[in-house]
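Let me see the structure of the following:
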Amino acid sequence: MKTFSVEDYLSANRERFEAISTYIWEHPETRYQEFESARFLADELEKEGFHVERGVGGIETAFIATYGEGKPAIGFLGEFDALSGLSQKANSTEQEALVPGGVGHGCGHNLLGTGSLAAAYAVKAYFQENGIKGTLKFYGCPAEEGGSGKTFMVREGVFEGLDAAFTWHPSYSTTIMSLSSLANYQVYFRFKGIASHAANSPHLGRSALDAVELMNVGVNYLREHVVQEARIHYAITNSGGISPNVVQSEAEVLYLIRAPKVAQVDEIYKRVCKIAEGAALMTETEMTIVFDKACSNYEPNRTLEEILYQKLKQAGPVQPTEEDIAFAKGIWDSLSDGEKKNFVSGMESFGYFGDGSEFEGKFLSDIISDYVASDKVMPGSTDVSDVSWVVPTAQLTAATSAIGTPLHTWQMVTQGISPFAHSGMLLAAQSMAAAAVHLYENEDALQAVKAEHEKKRAKEPYFCPIPKDVKPSAVK
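Reported below is the predicted structural model:
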């Protein structure tokens, strides 16, 4: 068998992958609106010799790229959506929007999608060098940010027939993402009342905004009576207008309800619905519930995580240059005292265990943290979770930003196409590709991975938390 090095392949093609990441960064798009990003990535995969099926799962910006045939079938999950309000110039230590109020890659999904694509390319090259049989897939997954694109894709059977899946996420640490996550529901509550003159005839009006406010007060009292790990967030998406002398006839509030298990989320959701009904009764308004999206809690596959960790350790951490460190110091200096003090907590949510002492005096992580299979739940959500219920899944995080950099901030955006970020992206690609190659070459290892998954599903079958009649929708 010919000798083939995943590391050498990725190194030789570094400029190509940097250009793809930069293109996605320069064309940020929000959930289900990633038309340019999805088209660009799908076109690149076709040029590479993959067969691309676009618009899968009834989602225009979702696609599957396939190379090879037969078993095993292994896939890489790629994301490419961005966030509103986070436009920012690249490689700057000061906040400065490219487009005021515009969109930016505040969660590093330009890196995430490109890193998974690079892993797929490396495995394809390995196939060609060694005559390996099997199926290789790249999944273009839109709308992770607030849209649960993968959950809709799972509901529509997009991942059927896949034997294992890998993905990753940028952060400021390098380790295995071994924690479970919070399941969630995202739901609109719309109230309709009667408009009237707020001074001349207020008694004739029925305020939808009053209903929203009363609902929010009621939910605030509920917070004491839910499980400790639960989170209930809301945003008033329609206050009924800007005229205080009009009784608002329409108002809307969007709720995001999180808990460690879907069943817990559902229980809290039903109680929130009762509070909304009560608010409507108190204000004599009509209330409509519009279910937006949901996702499950993440189900780690420890056997697959161990394989991925070994490949990550073999690859070794990125060693930053003096230029990388100087830029990272500038980012660190831009953080608040609270953000600096909170950096260990940020690492913990990605699977780090420790007191952070090994990072004292550093501005970039230059180590691979130990893998710990923990029952802890990270205080966030991801639609990778639903894939993990139907396919054995493992994910890692790679350092791409300065220590302490919070996600969904201008600091995350500005570091998104830095040399250090791209080095972390390629480390993730190398580790995932090597883990996939291991499964293609070791049937026993793959069977052990699948056996763990099947044992869990025998105890707790999967059901999709998004009702069948709910359709994916873009940001309002």
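
Could you use CA atoms for every contact and neighbour count after this?
OK.

Pull out the buried positions in the helix or strand where residue 170 lies.
Element membership for residue 170 (DSSP states H and E) is strand 164-171. By neighbour count, and taking 16 or more other Cα atoms under 10 Å as the criterion, the buried residues in strand 164-171 are 164-171.

one more to put side by side:
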Amino acid sequence: MIVPRLVFAAKSKSTVTSEEALQATEEVSQTIQEVGMKLWDISEISLQEVESSKYLKNILKKNEFKLTSEGTSHVPTAFIAEYGTGAPVLGIMLEYDALPGLGNEAVPYKQPRKDHITSGHGCGHNLIGAGALGAALALKNLMKEKEISGTLRVYGGAAEETEGAKVYMARDRLFDDVDTMLHWHPLNVAGVANIRSAALSQMYIEFSGKAAHAGLNPWDGRNALAAVEIFLHSVNMMREHIRPTARIHYIIKNGGEAPNIVPDKASVLLTCRDENREYVEKSVVWLKSMAEGAALATQTEALAVDYYGVHDLLPNTPLAERMQHHLEKIGVPQYTKQEIKFAKRLQKEAGLEETGMTKDIMFLPNEQTLGGGTDVGDVSWQTPTMGLIMPASPEGIGVHTWMATASHGSSIGTKAAIASAKVLTLMGIDLLLDNKLLKQVKDDFLKRTKGFVYQSPINPAIKEPVSLPKSMRSYESALELKNSFYKQAGDDQFMPTE
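Model prediction:
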């Protein structure tokens, strides 16, 4: 079991009022806006956030943070930066990857970007990077001005949408000495993230058959696509027998080259989710058995691997209650008539009731499980963690849509990032100065994790994200990496390195 440190810094003689903390955040609000829009403009997808990562690191260095790790845990675009020394150690997480195919101008109708960039921040990670960075800058300034002891650590969490860096960091135990971790996420409502997100595993399934002319001599071939069809039919029959909390979704990555050639290769990318790692891992075993059965039925060979995964998100009651207090103090942003008009136009495009932006803060959630997953989950099982959500898009508009991309590139998104930075700054000051709160937080964490031993959901044979472009790999070539995986895993699994 990972036990957080119970040695506290001597109580600081410094005091920081709420007004001072909010003023410190206000002083970096222009930076928050600039960062949010710059990341939105760049819109680099997971594992390719080279310019985004460089941009954020440069801002941190200019603001007296020391870069202690770059290319962290073999994720080239991940990093860690620090300010200060000693205990307590307060962590803040940044995200900055965009999504493929969601590019759109920051207008309330569907319009491709004029610069022809097709990716877009449909999940608002440009705002996460901006708001969390803003909170870190505000806290640094307060620590310096008020001579507050402790370490402020910023984690550059690359690639949250695919093979999130935080799980690789967790595997390397890079959160062991962190006392508490803070984060936030844009959505269409306002609330504290006192929830349990789903655990998940990502799988690659490949079938190998034998090519043949589909018209002249198909009997000499063995159809890999037929094996995929049987496998996916089995997956859909499985749905009757999975828990209501489970989700299974997939795409056919490769289905052959031409209809008159019996496909000798076919592959599937699949994600399996459920409320905890135990349930997910049981489903993965079942899915691998299905692949074997489909191969037997078609006289092909099956290769299957769960190459990446995350844990569910672990709540923390003292953190949640204190964050709820600060969120209610800050409230939702105030919007102009033009922003409300923008929001309603997006809702009209989506066929929704034109209500505009949310006006209320949700009651503190009661730790219910949601269907989505995040690599923040693995952090939360290693150190007490809490986040918030802030409206950056109109009511009813979901993330991972072009409408969210448009909103996240507007002043509506900027206001969400600034408001979130204020909440995170207030929380950060509390955690740096209030030893009583910090002990309550850690006691809650120890109670929830009693008997738990963290095990990484990433196979130890995998040294770096398998989706890295070849030009960014640090280890073997694709073929060598595949052979290395076979040797280390000792079974019939396969690395989707192409």
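
The strand holding residue 170 of the first structure aligns to what range in the second structure?
Aligning strand 164-171 of the first structure against the second structure (TM-score structural alignment) gives residues 180-187.

And the contacts of that stretch?
Contacts of stretch 180-187 of the second structure from elsewhere in the structure, counted by Cα atoms under 8 Å, 6 or more residues apart in numbering, are 89-94, 123-125, 127-128, 132, 380, 383-393, 398-399, 416-417, 420, 424, 428, 431.

Just those: which are in strands?
When DSSP state E defines the strands, the subset of the contacts of stretch 180-187 of the second structure inside them is 89-94, 385-391.

Can I get the residues you listed in a markdown table including neighbour count and distance to residue 113 of the second structure?
Converted to a markdown table, these look like this (neighbours: other Cα atoms under 10 Å; distance: Cα to Cα, whole Å):
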| residue | neighbour count | distance to residue 113 of the second structure |
| --- | --- | --- |
| 89 | 24 | 41 |
| 90 | 22 | 38 |
| 91 | 25 | 35 |
| 92 | 23 | 32 |
| 93 | 23 | 29 |
| 94 | 28 | 25 |
| 385 | 28 | 37 |
| 386 | 27 | 35 |
| 387 | 24 | 32 |
| 388 | 22 | 30 |
| 389 | 20 | 27 |
| 390 | 27 | 26 |
| 391 | 28 | 24 |
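
Switch these over to CSV; also include distance to residue 313 of the second structure.
As requested, those are arranged in CSV below (distance: Cα to Cα, whole Å):
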residue, distance to residue 313 of the second structure
89, 21
90, 19
91, 16
92, 16
93, 15
94, 17
385, 9
386, 9
387, 11
388, 13
389, 15
390, 18
391, 21
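
on that earlier part again, check the mean deviation of the match of strand 164-171 of the first structure from the first structure.
Between stretch 180-187 of the second structure and its aligned stretch in the first structure, the superposed structures give an average distance of 0.4 Å (mean Cα distance after the TM-score superposition for the first structure).

for that stretch, the distance to its chain's centre please.
Put simply, stretch 180-187 of the second structure sits 10 Å off its chain's centre (Cα atoms, centre = their mean, to the nearest Å).

now do stretch 106-117 of the second structure
Taking Cα atoms, centre = their mean, the mean C-alpha location of stretch 106-117 of the second structure is offset from the chain mean by 25 Å.

ok, which stretches of the second structure are helices?
Taking DSSP state H, the helices of the second structure run over residues 18-26, 29-42, 50-62, 125-146, 165-171, 224-238, 277-298, 317-330, 337-349, 376-380, 402-408, 411-433, 435-448, 478-489.

longest single strand anywhere in the second structure?
With residue count as the measure and DSSP E as the assignment, the second structure has strand 196-208 as its longest strand.

what's that strand aligned against in the first structure?
Residues 180-192 of the first structure are where strand 196-208 of the second structure lands, counting by TM-score structural alignment.

Ok, stretch 145-156 of the second structure next?
Stretch 145-156 of the second structure covers residues 129-140 of the first structure once aligned (TM-score structural alignment).

Nearest residue to the residue most central in space within the second structure in space, please, no chain neighbours.
In the second structure, the residue lying closest to the centroid (Cα atoms, centre = their mean) is residue 160, at 3.1 Å. Leaving out its chain neighbours, the residue that sits closest to residue 160 of the second structure by Cα to Cα, 6 or more residues apart in numbering is residue 375, at 6.5 Å.
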